[in-house]
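Asks: Provided below are the primary sequence and the corresponding predicted coordinates.
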Amino acid sequence: MKLDNVIKNKNENSRQYAYRVIKENIMVLNIEPGECISEIELGNLLNISRTPIREALVRLTEEKLIDVFPQKGSFVSKIDLKLVEEALFLRDLCEKKLLTMACEDKIPEPLLKSLEKNLAYQKIIIDFDENLHKFFDLDNEFHSIIFEYYGKSNVWKSIKRLATHFDRLRLIDALQISNATKTFEQHQEIVNIIKYKKIDIIDSFVSEHLSKFKHVISTYLKRYPHYFLK
């Protein structure tokens, strides 16, 4: 088992540390969907006792990232397309509403500045073929900036808690450079929608931006069949 980001933060207790490291590594697919989880192995890798490991796994089970099968053990949840659909539904509603608010607002210069700065970093990664995991982080940050600007940071946090299966699918997609380029172009259009108040295209554009994964799911089902819940 490969784990990244294993340096313990000063303000973390063992339970928080175990939860953060295990979840982050599940979300970036270092611990793959369907992979067996060993409390002993995790304890050795993180150099902590099994109790905080077990507490972290209970929390991750509640978040639908771990499945526990009696007599078999604990496994990383496979990507459930029903949960992907639920996350898409919620993001579709919220992002259409937020972009409408942005278009009805006077030109939100601080928001546009933050989004354009984020886009500049996205472009660097694409142009120089840098780490696409970082592009994925910037993608999430781009959308969170809009939620936070309009005082909806808790809504974004709720979406992220629901979107664990959707986000793992998004990561698979984002790690293809051609798909990252397409996402970047769509983010540019979001900035244009806000800047030029293109309120009439919000519904169709957001639906297209979020549902593009539906068109490639069959490809990933064939390429990574062991990642998905049948």
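Replies: All right, it came through fine.
Asks: Going by C-alpha atoms from here, please, whenever you check contacts or count neighbours.
Replies: Fine.
Asks: Sketch out the strands for this protein, chain order is fine.
Replies: Listed from the start of the chain, the chain has strands (DSSP state E) covering 36-37, 66-69, 73-76.
Asks: Can you give me the separation between D137 and E24?
Replies: In this structure, D137 and E24 are 12 Å apart, going by Cα to Cα, to the nearest Å.
Asks: Who has more neighbours out of these two?
Replies: E24 (16 against 12; other Cα atoms under 10 Å).
Asks: What separation is there between the more buried one and I31?
Replies: Relative to I31, E24 is positioned 9 Å away (Cα to Cα).
Asks: ok, now L60?
Replies: If you measure L60 against I31 using Cα to Cα, the figure is 13 Å.
Asks: Ok, S218 next?
Replies: In this structure, S218 and I31 are separated by 22 Å, where distance is defined by Cα to Cα.
Asks: The two: who's more crowded?
Replies: Comparing S218 with I31 by neighbour count (other Cα under 10 Å), the higher total belongs to I31, at 20 against 12.
Asks: what about the lengthiest helix in the chain, distance to the chain center?
Replies: In the chain, assigned by DSSP state H, the helix with the most residues is helix 81-104. Here the centre of helix 81-104 is set off from its chain's centre by 14 Å, with Cα atoms, centre = their mean, to the nearest Å.
Asks: hey, where'd the helices end up in the chain?
Replies: For the chain, the helices defined by DSSP H occupy 14-27, 39-46, 50-62, 81-104, 109-127, 132-149, 153-162, 164-174, 177-195, 202-211, 217-223.
Asks: In addition, the following structure is provided for comparison:
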Amino acid sequence: MMVQDAQDRSVQGAVYRTLKEGIMTLRLAPGTVMSTKEMAERLHVSRTPVREAFIRLQSEELVDIIPQRETVVSRINLLRVEQERFVRESLELPVIDLFLQNCRPEHFAQLRESIEEQKRCYTEKRYADFVGADNRMHQLFFDVAGQHLAWELIMNSNGHYNRIRVLTVQVEDTIVSTIRQHCQMVDLMEQGQTEAVRREMNRHVKRINVEKANLVQRYPDYFKNDNEPQGIRIGSL
């Protein structure tokens, strides 16, 4: 019985992670309609782990469940984006001081390697991978600062903020500017200019506020509004 329970939990976790990754990378776009039956067939599992994954994703505001009808990938909520951005800013700015107190030369080398990875993602137009590389770079700040719980909190509550970031980096000026900002921040860190780093980080995190209006205009069906349009049919995972 315990072995079977472990297997069931493993399947449930795999289904949840697969669906969440699809949502976070926009392969499952906002507004995508999903059915339990269809997803179970696509993932070659029973309906139970799919239903449980939907419930878990709903608790994270990543899907909207309409009882007896359908499950829809939630549209990006700009109010939620701002709240998630605020959480990140509130936690990340103090972490920079701790990072600079504890960092060593090899950590700067890791940051440089991350920037090179971001450049490759940009060249190859792998935008979701770029955001992943960006996240790993910022995670290093928290790891070196010894603030693992703070980073976990950010990652567990960034579904709307992360998705809008995947959209922003598809804009040429934005992704180039992001890479340039990262280079500037690492330069300042190596020089020990703490206040300058904090100012640059603050501008970096708040940049999304400037870009939101253009994104809503460019991707109107991806954002939550008072008159929700019909969901689009699910694409391939």
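Replies: All right, it came through fine. What you see is a predicted model, and the numbers here were worked out from it, not measured in a lab.
Asks: Overlay the chains and give the TM-score.
Replies: For these two chains in superposition, a TM-score of 0.88 is obtained (TM-score structural alignment, normalised by the length of the first structure); 219 aligned residues with a Cα RMSD of 2.0 Å.
Asks: nearest residue to the residue nearest to the spatial centre of the first structure other than its sequence neighbours?
Replies: The residue lying closest to the centre of the first structure (Cα atoms, centre = their mean) is D167, at 3.5 Å. Sequence neighbours aside, M27 is the residue nearest to D167 of the first structure in space, at 7.4 Å (criterion: Cα to Cα, 6 or more residues apart in numbering).
Asks: So what does that neighbour match up with in the second structure?
Replies: Under the alignment defined by TM-score structural alignment, M27 of the first structure corresponds to M24 in the second structure.
Asks: got it, and G73 of the first structure?
Replies: Using TM-score structural alignment, the equivalent of G73 of the first structure in the second structure is E70.
Asks: Just give the number of residues close to the spatially closest residue to its match that is not a sequence neighbour.
Replies: By the measure of Cα to Cα, 6+ apart, the closest residue to E70 of the second structure outside its immediate chain neighbours is S35, 5.7 Å from it. When counting by other Cα under 10 Å, one arrives at 18 neighbours for S35 of the second structure.
Asks: how about S35 of the second structure, what's its match in the first structure?
Replies: Using TM-score structural alignment as the criterion, S35 of the second structure maps onto S38 of the first structure.
Asks: Just give the nearest non-adjacent residue to the alignment partner in the second structure of E85 of the first structure, would you?
Replies: Residue-level alignment of E85 of the first structure against the second structure, with TM-score structural alignment as criterion, gives E82. Of all residues not flanking E82 of the second structure in the chain, Y161 sits nearest, at 7.6 Å (Cα to Cα, 6+ apart).
Asks: That neighbour reaches R85, doesn't it?
Replies: Yes: using Cα atoms under 8 Å, Y161 of the second structure is in contact with R85, at 6.5 Å.
Asks: Could you check how far the residue of the first structure positioned farthest from its centre is from E62 of the first structure?
Replies: For the first structure, the residue at maximal distance from the C-alpha centroid (Cα atoms, centre = their mean) is Q71, at 31.7 Å. Counting by Cα to Cα, the gap from Q71 of the first structure to E62 of the first structure is 19 Å.
Asks: before we move on, what about L229 of the first structure?
Replies: If you measure L229 of the first structure against E62 of the first structure using Cα to Cα, the figure is 17 Å.
Asks: now swap in C103 of the first structure and tell me
Replies: Note on C103 of the first structure: its distance to E62 of the first structure, by Cα to Cα, is 38 Å.
Asks: any idea what E109 of the first structure aligns with in the second structure?
Replies: Residue pairing (TM-score structural alignment): E109 of the first structure is matched to P105 of the second structure.
Asks: How many neighbouring residues does its match have?
Replies: Burial of P105 of the second structure is recorded as 8 neighbouring residues (other Cα under 10 Å).
Asks: In the first structure, what sits opposite R51 of the second structure in the alignment?
Replies: Counting by TM-score structural alignment, which is the criterion used here, R51 of the second structure corresponds to R54 in the first structure.
Asks: Can you name the residues that contact its match?
Replies: The neighbours of R54 of the first structure, taking Cα atoms under 8 Å, 6 or more residues apart in numbering as the test, are E39.
Asks: Quick check: chain neighbours aside, which residue is closest to P49 of the second structure?
Replies: Closest residue to P49 of the second structure apart from its sequence neighbours, by Cα to Cα, 6+ apart: Q12 at 4.7 Å.
Asks: Does the one you found touch A53 like I think?
Replies: Yes: the pair Q12 of the second structure and A53 qualifies as a contact (Cα under 8 Å) at a distance of 6.7 Å.
Asks: More neighbours: which of these two?
Replies: More neighbours surround A53 than the other of Q12 of the second structure and A53, with 22 against 19 (other Cα under 10 Å).
Asks: Surely that one and Y16 touch.
Replies: Yes: applying Cα under 8 Å as the test, A53 of the second structure and Y16 come out as touching, 4.7 Å apart.
Asks: so what sits against both of the two?
Replies: When contacts are counted by Cα under 8 Å, 6+ apart, A53 of the second structure and Y16 are jointly contacted by no residue.
Asks: Quick check: the aligned residue for the residue nearest to P49 of the second structure in the first structure?
Replies: Under the alignment defined by TM-score structural alignment, Q12 of the second structure corresponds to R15 in the first structure.
Asks: What residues does that match make contact with?
Replies: Taking Cα under 8 Å, 6+ apart as the definition of contact, the neighbours of R15 of the first structure are P52, I53, E55, A56.
Asks: who's in contact with the first one?
Replies: If a contact means Cα under 8 Å, 6+ apart, then P52 of the first structure has S14, R15, A18 as its contacts.
Asks: try it again with 10 Å
Replies: Each residue near P52 of the first structure by Cα atoms under 10 Å, 6 or more residues apart in numbering is listed here: N13, S14, R15, Q16, Y17, A18, Y19, E39, G43, V58.
Asks: does the fifth one really touch I53, like I thought?
Replies: Yes: between Y17 of the first structure and I53 there is a contact at 9.1 Å, judged by Cα atoms under 10 Å.
Asks: any residues in contact with both of the two?
Replies: Residues touching both Y17 of the first structure and I53 comprise L46, with contact defined as Cα under 10 Å, 6+ apart.
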